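A.B. asks: Need coordinates for the following:
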Amino acid sequence: ESVGDRGHVSKMGDLRDELRRILQGFLHGFLYGAKIRFPHALLMVSLFRNDLPWTGKMDKVLSLTFNHARNLGLFVFTYKSLVASLRKTTNLQEGITTALAGGIGGSLVFGDDTSINTQINLYVFSRVAKALGHLLLERQWIPKFKGWYRLWAGLSWALVMVLFSKKRHTLQNSLTSSMIYLYEDSDIPGSMFLNL
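C.D. replies: I've put the predicted structure just below:
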């Protein structure tokens, strides 16, 4: 076996390792998506989709679970594939590589305006916003004081209440429905179990 052959074998081993990590990432994403979506979908469909027969409810639960699992698996697959490709073909800094792979993967996989993608994107966006707040404090770009969390909570609730009262069409349907039950249906005498 020549030195050139050993280099070729080593590169093939590296490629197999990379492919294994990418495919295993897809599987992890798929399984994790199913694990977190199934109980949520089961509960939400059972509580709020009284218009569906039992078989229709199960179809809806399985469809929501599959879509969430597939999208999360595809994102991990796409992200890991792009990171591996960019590392092999460019000299970009790690932060730029991960940002490009995340941005491209996110727009390809989660870019369609569906209920599942909206929930996932809102989940990620809220966690990123909170992390950015921590980063601003950590870097001392904003002053530290103990009331930031309370201020953030108050601002969030002030904005949602104004939007609900003035521009509710801009809010997500499920949020609007919940707020109608909480703030309007509660004004009707004897309405405690209305729309539950």
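
A.B. asks: CA only for contacts and neighbour counts going forward, please
C.D. replies: Fine.

A.B. asks: Let me know the helix or strand that the residue most central in space within the chain is in.
C.D. replies: Geometric centre of the chain, nearest residue: residue 120, 2.5 Å, by C-alpha atoms, centre = their mean. Per DSSP states H and E, residue 120 falls inside helix 115-138.

A.B. asks: ok, now residue 52?
C.D. replies: Using DSSP H and E, residue 52 sits within no helix or strand.

A.B. asks: Enumerate the positions of stretch 120-130 that are buried.
C.D. replies: For stretch 120-130, a neighbour-count test (16 or more other C-alpha atoms under 10 Å) marks residue 121 as buried.

A.B. asks: Mind telling me what element the closest residue to residue 31 other than its chain neighbours is part of?
C.D. replies: In this structure, residue 31 finds its nearest non-sequential neighbour in residue 69, 6.4 Å apart by C-alpha to C-alpha, 6 or more residues apart in numbering. Per DSSP H and E: residue 69 is located in helix 54-89.

A.B. asks: For the helix or strand just after that helix, enumerate the helices and strands it packs against.
C.D. replies: Of the helices and strands lying after helix 54-89 in sequence (DSSP H and E), the nearest is helix 94-110. Applying 3 or more C-alpha pairs under 8 Å, 6 or more residues apart in numbering; DSSP states H and E, one finds that helix 94-110 contacts helix 54-89.

A.B. asks: for comparison, sequence B:
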Amino acid sequence: MDALESFVASPAAHDLLAIVKGARNGLVYGVKIRFPHALVMALLFHKGDWKAKATFVLKATKSHALNLMKFVTAYKTLMLLQRKVNGGKERSLDTFVAGALGGYMTFGERTAVNEQIVLYVASRVLASFLPRASPVPPRPSVASGQPAGPIRPVPPAAVPFSLFASVAWGMVMWVFRNRGETLQGGLVNSMSYLYVDSDHWKNLKTLLWHNK
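C.D. replies: You can find the predicted model right below:
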């Protein structure tokens, strides 16, 4: 256990473990967000018996949580890879590239859950260009991660939505990194949990069990 704690605290392992914690935070946040929403929707609108309602809730929660975990993993991995290629330096466009590729790979399929998430992200990007009476408090700096697997082929009919998802995620990641004060406060808090908090831990407990 002492050797494991020492590895977790090692600066040499930080970039790799930041991806691990990012995946953990994505999974946890996806469950926290989707489960209560799906439960309310099932109770109010979903037809069928309790088993069918429970299946609907679990399926929607699983889809949201796993895709968010995959996106955070892909984004942080791609950010790390780009930094490695550029001699340890991060360029402004890196966040857009990582967000766009991550969005295409994980949210490019047009399912009900993915469409809802992509439309939410796109609306927040558009709203970020509207002036705000009181700006959101500045967010902490964000670190990064390393690439995901190859992009799987998408049927021609799905291409427009896949490209829309890609651009939406690329834009929201760029805006978060470069103009975070223009985003809606709730989204900033969510993204800080996923992409900022996952770069910090003190021990094995705060790496895998507790966020802080």
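
A.B. asks: What's the TM-score once they're superposed?
C.D. replies: After superposition, the two chains reach a TM-score (TM-score structural alignment, normalised by the length of structure 1) of 0.59; 123 aligned residues with a C-alpha RMSD of 1.8 Å.

A.B. asks: which residue numbers in structure 2 go with the helix holding residue 69 of structure 1?
C.D. replies: Aligned by TM-score structural alignment, helix 54-89 of structure 1 falls on residues 50-85 of structure 2.

A.B. asks: now do stretch 157-171 of structure 1
C.D. replies: Across structure 2, nothing matches stretch 157-171 of structure 1 (TM-score structural alignment).

A.B. asks: Same question for stretch 116-129 of structure 1.
C.D. replies: Taking TM-score structural alignment, stretch 116-129 of structure 1 hits residues 113-126 over in structure 2.

A.B. asks: superposed on structure 1, where does that stretch end up, distance-wise?
C.D. replies: Comparison of stretch 113-126 of structure 2 with structure 1 after fitting gives an average deviation of 0.5 Å (mean C-alpha distance after the TM-score superposition for structure 1).

A.B. asks: how near is the closest residue to residue 62 of structure 1 other than its chain neighbours to residue 46 of structure 1?
C.D. replies: Of all residues not flanking residue 62 of structure 1 in the chain, residue 38 sits nearest, at 7.3 Å (C-alpha to C-alpha, 6+ apart). Using C-alpha to C-alpha, to the nearest Å, residue 38 of structure 1 is found at 12 Å from residue 46 of structure 1.

A.B. asks: Show me which of these two is the more surrounded one.
C.D. replies: Shown here are residue 38 of structure 1 and residue 46; by other C-alpha atoms under 10 Å, residue 38 has more neighbours (19 against 15).

A.B. asks: Let me know the secondary structure of the more buried one.
C.D. replies: Three-state assignment for residue 38 of structure 1 (DSSP: H, G, I helix; E, B strand; the rest coil): helix.

A.B. asks: most distant residue from the middle of structure 2?
C.D. replies: Outermost residue of structure 2 (C-alpha atoms, centre = their mean): residue 49, 33.2 Å.

A.B. asks: Show the contacting residues for that one.
C.D. replies: Contacts for residue 49 of structure 2 were tallied using C-alpha atoms under 8 Å, 6 or more residues apart in numbering; there are none.

A.B. asks: re earlier: list the buried residues for the helix holding residue 69 of structure 1?
C.D. replies: Those buried within helix 54-89 of structure 1 under the rule 16+ other C-alpha under 10 Å are 57-58, 60-62, 64-84, 86.

A.B. asks: do stretch 90-101 of structure 1 as well
C.D. replies: Neighbour-count burial for stretch 90-101 of structure 1 flags 97-98, 100-101 (criterion: 16+ other C-alpha under 10 Å).

A.B. asks: Measure how far it is from the centre of its chain, please.
C.D. replies: For stretch 90-101 of structure 1, the separation from the chain centroid amounts to 21 Å (computed by C-alpha atoms, centre = their mean, to the nearest Å).

A.B. asks: Kindly report the same for stretch 87-106 of structure 1.
C.D. replies: Taking mean C-alpha positions (C-alpha atoms, centre = their mean), stretch 87-106 of structure 1 and its chain are 20 Å apart.

A.B. asks: Mind listing residues that contact it?
C.D. replies: Applying C-alpha under 8 Å, 6+ apart, the contact partners of stretch 87-106 of structure 1 are 75, 78-80, 82-83, 86.

A.B. asks: Residue 115 of structure 1: which of those residues is nearest?
C.D. replies: residue 75 (16.7 Å; C-alpha to C-alpha).

A.B. asks: In contact with the closest one, which residues?
C.D. replies: Residue 75 of structure 1 makes contacts with 26, 29, 105-106, 109, as judged by C-alpha under 8 Å, 6+ apart.

A.B. asks: Out of these, which end up buried?
C.D. replies: Among the contacts of residue 75 of structure 1, those buried by neighbour count (16+ other C-alpha under 10 Å) are 26, 29, 105-106, 109.

A.B. asks: on average, how far is stretch 63-70 of structure 2 from the matching bit in structure 1?
C.D. replies: Mean for stretch 63-70 of structure 2 is 0.5 Å (mean C-alpha distance after the TM-score superposition for structure 1).
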